[in-house]
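Asks: Here is a sequence with its predicted model. Questions after.
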Amino acid sequence: MDKLTEYPKLIKRILTEYVELSNRHFNSNIERFLIVDESQNNYIWMNLGWQNGERISGITVYVRIRDGRFWIEEDWTEEGIGTDLVRAGVPKDDIVLAFHEPQMRQYTDFSVVS
């Protein structure tokens, strides 16, 4: 797999599927969308709207591609974006659960780089 061209396509496809599924099945007062910064390899699934009189504004998933690896900075999905990436053929060594502090990454199944 050519990481430089395939990794950005892969994460956009996975996150687009999540956003589309979310928009079909959940509260229509909350907008879910994908923010993509291809020049810096940042991919964000964002939520905005109102629920029960309160403002909803938050990131569900934030993934960066850095040094040939997926750095998962934020992930509030049930199974984890890392699992989706592995199912798509990405080696676990190319996935960093960056939301874990560096010394705790050794206890995950993914890369321990810091």
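Replies: All right, it came through fine. Residues are numbered from 1 along each chain as shown.
Asks: Going by C-alpha atoms from here, please, whenever you check contacts or count neighbours.
Replies: OK.
Asks: neighbouring contacts of the longest helix seen in the chain?
Replies: Scanning the chain for the longest helix, with DSSP state H as the assignment, gives helix 3-25. For helix 3-25, contacts defined as C-alpha atoms under 8 Å, 6 or more residues apart in numbering pick out 31-34, 36, 38, 41, 43, 45, 65, 68, 84-85.
Asks: for the protein, what spans make up the helices?
Replies: 3-25, 81-87.
Asks: could these go into JSON lines alongside distance to His100 and mean neighbour count?
Replies: Formatted as JSON lines, these follow (distance: least, C-alpha to C-alpha, whole Å; neighbours: other C-alpha atoms under 10 Å):
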{"stretch": "helix 3-25", "distance to His100": "20", "mean neighbour count": "15"}
{"stretch": "helix 81-87", "distance to His100": "13", "mean neighbour count": "17"}
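Asks: With distance to Gly49 added, can I get those in a markdown table?
Replies: What follows is the helices of the chain, written out as a markdown table (distance: least, C-alpha to C-alpha, whole Å):
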| stretch | distance to Gly49 |
| --- | --- |
| helix 3-25 | 12 |
| helix 81-87 | 24 |
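Asks: And here is the other one:
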Amino acid sequence: METLSYRQVIQDLLQARAMNHSEDGVEVELIFDRERDRYLVMLVGWHNQRREYSSLIHIDIKDSKIWVQSDGTETGIANELVKAGIPKQDIVLGYKSPFKRQFTEYAIN
């Protein structure tokens, strides 16, 4: 799959994730930097008088591979990428140490 298709798959998945996430007082912000291939889902607001400001999902495209930099989902965004047709060898779990990546089913780098 070419990089342009990867961009569209990522954007579609993150938009669907944002629409399905609801929490009173907390906004879901989609941040797409298409020029630099950085894609984020942020949670911003207040929940039970506590400030919520975190990255739910952060994905980069680097060297024609999808780097999952942060994943705060239960199902795992990498699993959703695979279901969408992205080969595991094109997905890097960037939030895991380089040593531990060799023990996953995904790319090392």
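Replies: Received, thanks. Note that the structure is predicted; figures quoted are calculated from it, not measured.
Asks: For the two chains, what TM-score is obtained?
Replies: Here the TM-score for the pair of chains, by TM-score structural alignment, normalised by the length of the second structure, is 0.96; 109 aligned residues with a C-alpha RMSD of 0.8 Å.
Asks: Determine which two of the contacts of helix 3-25 of the first structure are furthest apart.
Replies: Spatially, the most separated pair among these is Glu31 and Gly68, at 31.0 Å (C-alpha to C-alpha).
Asks: neighbour count winner among these two?
Replies: Glu31 (17 against 13; other C-alpha atoms under 10 Å).
Asks: and for the lengthiest strand in the second structure, what span of the first structure is it aligned with?
Replies: Counting residues, the longest strand found in the second structure (DSSP state E) is strand 50-62. Matched against the first structure by TM-score structural alignment, strand 50-62 of the second structure falls on residues 54-66.
Asks: Following superposition onto the second structure, what is the mean distance for that stretch?
Replies: For stretch 54-66 of the first structure, the mean deviation from the second structure after alignment is 0.4 Å (mean C-alpha distance after the TM-score superposition for the first structure).
Asks: ok now that stretch, how far from the chain's centre?
Replies: Its chain's C-alpha centre and that of stretch 54-66 of the first structure lie 8 Å apart, by C-alpha atoms, centre = their mean, to the nearest Å.
Asks: Next, the buried residues of it.
Replies: By neighbour count on 16 or more other C-alpha atoms under 10 Å, the buried set for stretch 54-66 of the first structure is 59, 61-65.
Asks: can you tell me how far the residue of the second structure most remote from its centre sits from Lys83 of the second structure?
Replies: In the second structure, the residue that sits farthest from the middle, by C-alpha atoms, centre = their mean, is Gln49; the gap is 27.3 Å. As judged by C-alpha to C-alpha, to the nearest Å, Gln49 of the second structure and Lys83 of the second structure stand 37 Å apart.
Asks: Kindly report the same for Glu23 of the second structure.
Replies: 26 Å.
Asks: separation between the equivalent of Leu14 of the second structure over in the first structure and Arg105 of the first structure?
Replies: When the first structure is aligned by TM-score structural alignment, Leu14 of the second structure is paired with Leu15. From Leu15 of the first structure across to Arg105 of the first structure, the span is 23 Å (C-alpha to C-alpha).
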